[in-house]
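Engineer: kindly return the folded structure for what I paste below:
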Amino acid sequence: MISASTLAALLALGHGVLGQQAGTSTAETHPPMSYQKCTTGGQCTTVNTNIVLDANWRWLHSTSGYTNCYTGNTFDQTLCPNNQACAANCALDGADYTGTYGIQASGNSVSLKLKQGNNIGSRVYLINGDKYELFKLKNQEFTFDVDVSGLGCGINGALYFVKMDADGGLAKYPTNKAGAKLGTGYCDAQCPRDLKFIAGKANVEGWKPSNGDANSGEGNTGSCCAEMDIWEANSISTALTPHACSTNGPCTGNTTCGSGDSRYDGYCDKDGCDLNPYRFGVQNFFGPGKTVNSNQKMTVVTQFITSDNTATGTLSAIRRIYVQNGKVIQQADTNIPGITKTNQITDKFCKEQKAVTGDPDEFSEKGGLAGFGKDLDAGMALVFSVWDDHTANMLWLDSTYPVGSNKVGAARGTCATTSGKPSDVESQQANAAVTFSNVKFGAIGSTYKST
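Structural biologist: Below is the predicted model of the structure:
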């Protein structure tokens, strides 16, 4: 009798080229979402782009039929006895964006629903043709409108940038046959190990199904890269956070991936240098009915300042501005002993923040803003997502974390420390959704009206 592993190996050889395959069962049609490029003086032109769903959410089935390669949080051991065979035997397929995932996109907006049927959350990228649209942020500003009024405790409606390959890894990893058009190549500063495919191969080796998440697990490999969290938010709290990395690319095991007790040993700064107004002493600034009223749509402006005001200069500050009901609102100054009052992210702020909170200063160790700025030079891919948190219940964003701590910076929002459990979030906020719209990108001062 032939063993399952031998059968799978023979099937892999039968495909000729070993690689992450593209399926043909469901036609992939990328929903439209445009943005605007702006020049000094506020002259803006429309760029016609689309969105594409991340590969991790897609149906993964056998190339020779419709057998699931992945069900719940486990791989099929016949089709996926190892990373290479799984990549040859399995194909990613097209997506029903609205029906399966609750994603609505048209014009210049995209709306992401937390729960659609059995699907939870989503992650999409801006794509132009068959490549991700890359943004070079230095000496530029990035602006968008957002409505987080429908996001309660435990949900994160996020907009951010990551240092992904524009083609999703097609050129770098020849075994990747799906590419950006099917949402491959994701990476971020958390070095995620829950990705089913990394670097053109499956992540089945060492895969352990999650105890708390029926749809997820972790393999031996993670996918690391620099990350700029422009917007992590719900209606309670928001954070602006750059995450630097010493190495961009796959990691293996706890040490280089920074997993478990090795959090501060990995390639990337997982904590980042975050600016959350509530966390740093301004509790009346953001939230329902506050200075920036999260019950209403708002415009969010983020500026990337360089030392010489050029795109080749050293990144020296990251600034945040809001516009709401026609009023320009500057980010509030920090109000914490030990941190010099500031409303922007600078190396000084990052060092002082870590000193007063007692958190390891990984951001400075990995190069600070200057080092992070080098990762911005190649251009970064734009990500929109909505998710709940099976690891920490999103308490790090909107509650007190660690729970029970009275350290400076532990209080991050008004949510109860018992909130955010995914089972509660998904049952009580099943219709929660976030809408991003009116994205603009260009010269400093070009994407919003300052008066």
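
Engineer: from now on I want contacts and neighbour counts done on CA atoms only, so please keep to that.
Structural biologist: Will do.

Engineer: so how many other residues sit close to the closest residue to residue 253 other than its chain neighbours?
Structural biologist: Among residues not flanking residue 253 along the chain, residue 220 sits closest, at 5.5 Å (CA to CA, 6 or more residues apart in numbering). Residue 220 has 17 neighbours, counted by other CA atoms under 10 Å.

Engineer: next up, for comparison:
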Amino acid sequence: MYKQVATAVSFASLVLGQQIGTLTPETHPSLPIEVCTAPGACTKEDTTVTLDANWRWTHATDGYTNCYTGNAWNETACPDGKTCAANCAIDGAEYEATYGITTPEEGALRLNFVTAENVGSRVYLMADDEKYRLFNLLNKEFTMDVDVSNLPCGLNGAVYFSEMDEDGGLSRFEGNKAGAKYGTGYCDSQCPRDIKFINGEANSEEWGGEDGNSGTGKYGTCCAEMDIWEANMDATAYTPHPCKVSEQTQCVDDIECGAGDHRYEGMCDRDGCDFNAFRLGNKEYYGPEKTVDTTKPFTLVTQFVTEDGTDTGALKSIHRFYVQDGVVIPNSETVVEGVDPVNYISDDFCEQQKTAFGDNNHFATIGGMAAMGKQLEKMVLVLSIWDDHAVYMNWLDSNYPTDADPTKPGVARGRCDPEAGVPETVEAAHPDAYVIYSNIKLGAINSTFTAA
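Structural biologist: As a prediction, the model looks like this:
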């Protein structure tokens, strides 16, 4: 995964804070999941979702004055990060009206791309009203249905796991009074700097606006990330990203954050070890009317296989297959010179792929599958839809780098035009885009799906 800023989306003056506001009630939309021990032996959990704090309105605790407008902090309320957190309150969300987040049926979540002035969204699965639902993925499979039939080039319907705090940082950071209930404590392997509050303080130091509605600060927020599903109609990838740290951790400079020329010196493996069928040589596997036909829904299954077949064993490999129209579709095999014809991610696959593509194997430097496995024991589920202000999603669905020879192994990642993902273009052309996630299940290997 080559995205530069994982959360580079427009917020339209909808911003975050750390105190709790009382102007809008917070009611989490229902998104139940199932936990399975064997085929047909599944138990329902009454889980919900909460909106990420970065999308929420933040105002002065004593009224309606914005703490952040456009891409600028309110200097009176926010002379420094700690004072800002004390002065600003985060409020509840109007999920459907403001953000286009709906639950069209039980067990389904629809995320609309543009709703009025809001662009994109990110939500987290909740175990109860105060805590995120933690997942141990080792020796398990994670299954869900997806519908990307209305998700064009340049967009990303992303489902992934991040090693966030169960309570959103509420207990670790005294400045954070809102916690998981209000979607605080985000982190990922890109160590994003566009998160407005980190560790209970405003990220206002050295803040600069990238466009009219968002910006970045001095600090970033890092943790391991397992990308289950990054996709639109024309491209998809799944990617493990281990980190040197084992919990949400603030990075304080370019080196720690892995920014710019320091990409391979930071806390996390920002590239990851991706499996993208198109990039790996099978250009007819995924897309409209391809082997996996993206014009209609399908089930994706991801299995985390351990060396000894136990829930505490070392992670050996990550497998993927699909079920569509009752038929199990194996993942595509690699068709790249120098890479064994496999259809799963392992240390050997990553080493061969990185060598064939001329990429830095930072995945191995960080610790590879063993490191990723340790971090899969306490993950939070993230579901989102976003556009890319940094490199226009070219790392997923087009040629990247865009000035490289597309015939060179690893450059072509999909069929999309490199300009299709320019935010101004895709937001104007496809405001009605959306993605639907449904029927989420976690369970023992081969327990969560059925086929004809």
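
Engineer: any idea what the TM-score comes out to?
Structural biologist: Put the two chains on top of each other and the TM-score (TM-score structural alignment, normalised by the length of structure 1) is 0.94; 430 aligned residues with a CA RMSD of 1.0 Å.

Engineer: for the stretch 201-350 of structure 2, which segments are assigned as strands?
Structural biologist: Assigned by DSSP state E, counting those that start in this stretch, the stretch 201-350 of structure 2 shows strands spanning 201-202, 208-209, 215-216, 220-222, 225-231, 236-241, 249-251, 286-287, 292-293, 298-306, 315-324, 327-330, 344-345.

Engineer: okay, the ones you listed, which one's buried deepest?
Structural biologist: Each of the strands of the stretch 201-350 of structure 2 was scored by mean neighbour count; the highest is strand 220-222, a mean of 28, by mean count of other CA atoms under 10 Å.

Engineer: which one of the strands of the stretch 201-350 of structure 2 lies closest to residue 120 of structure 2?
Structural biologist: strand 225-231 (14.4 Å; CA to CA).

Engineer: mean distance, that closest one to its aligned residues in structure 1?
Structural biologist: With mean CA distance after the TM-score superposition for structure 1, strand 225-231 of structure 2 departs from structure 1 by a mean of 0.1 Å once superposed.

Engineer: residues in structure 1 aligned with that strand?
Structural biologist: Counting by TM-score structural alignment, strand 225-231 of structure 2 pairs with residues 227-233 of structure 1.

Engineer: residues contacting the matching stretch, please?
Structural biologist: Outside stretch 227-233 of structure 1, the residues that touch it by CA atoms under 8 Å, 6 or more residues apart in numbering are 148, 155-163, 188-189, 238-244, 302, 397.

Engineer: now with 6 Å?
Structural biologist: Applying CA atoms under 6 Å, 6 or more residues apart in numbering, the external contacts of stretch 227-233 of structure 1 come out as 156-162, 188-189, 238-243.

Engineer: among the strands of the stretch 201-350 of structure 2, which is nearest residue 55 of structure 2?
Structural biologist: strand 215-216 (13.1 Å).

Engineer: matching residues in structure 1 for that closest one?
Structural biologist: Aligned using TM-score structural alignment, strand 215-216 of structure 2 spans residues 217-218 in structure 1.

Engineer: chain center to the matching stretch: distance?
Structural biologist: Relative to its chain's centre, stretch 217-218 of structure 1 lies at 18 Å (CA atoms, centre = their mean, to the nearest Å).

Engineer: could you find the closest non-adjacent residue to the aligned partner of residue 240 of structure 2 in structure 1?
Structural biologist: Aligned by TM-score structural alignment, residue 240 of structure 2 pairs with residue 242 of structure 1. Closest residue to residue 242 of structure 1 apart from its sequence neighbours, by CA to CA, 6+ apart: residue 228 at 4.5 Å.

Engineer: would you map the helices across the stretch 101-250 of structure 2?
Structural biologist: Counting by DSSP state H, counting those that start in this stretch, the stretch 101-250 of structure 2 forms no helices at all.

Engineer: surely residue 276 of structure 2 is in contact with residue 239?
Structural biologist: No - using CA atoms under 6 Å, residue 276 of structure 2 makes no contact with residue 239, being 8.8 Å away.

Engineer: pull the longest helix from structure 2.
Structural biologist: helix 347-357 (DSSP state H).

Engineer: after that helix, next one along is what?
Structural biologist: Next helix or strand after helix 347-357 of structure 2 toward the C-terminus (DSSP states H and E): helix 362-366.

Engineer: the residue nearest to residue 109 of structure 1 when sequence neighbours are not counted: neighbour count?
Structural biologist: Among residues not flanking residue 109 of structure 1 along the chain, residue 437 sits closest, at 3.9 Å (CA to CA, 6+ apart). By other CA under 10 Å, 21 other residues sit near residue 437 of structure 1.

Engineer: contacting residues around residue 437 of structure 1?
Structural biologist: Residue 437 of structure 1 neighbours (CA under 6 Å, 6+ apart): 108, 109, 144, 145.

Engineer: from residue 111 of structure 1, how far off is it?
Structural biologist: Per CA to CA, to the nearest Å, residue 437 of structure 1 is found 9 Å from residue 111 of structure 1.

Engineer: mind checking how far the aligned residue in structure 1 for residue 67 of structure 2 is from residue 204 of structure 1?
Structural biologist: Correspondence of residue 67 of structure 2 to structure 1, assessed by TM-score structural alignment: residue 69. Taking CA to CA as the measure, residue 69 of structure 1 falls 11 Å from residue 204 of structure 1.

Engineer: confirm residue 374 of structure 2 sits in a helix?
Structural biologist: Yes - applying DSSP: H, G, I helix; E, B strand; the rest coil, one finds residue 374 of structure 2 inside a helix.

Engineer: quickly note the distance from it to residue 44 of structure 2.
Structural biologist: Look at residue 374 of structure 2 and residue 44 of structure 2: by CA to CA, they are 27 Å apart.

Engineer: kindly report the same for residue 37 of structure 2.
Structural biologist: 12 Å.

Engineer: so if I had to pick from the two, which one is more boxed in?
Structural biologist: Legend: neighbour count by other CA under 10 Å for residue 37 of structure 2 and residue 44, higher for residue 37 (16 against 11).
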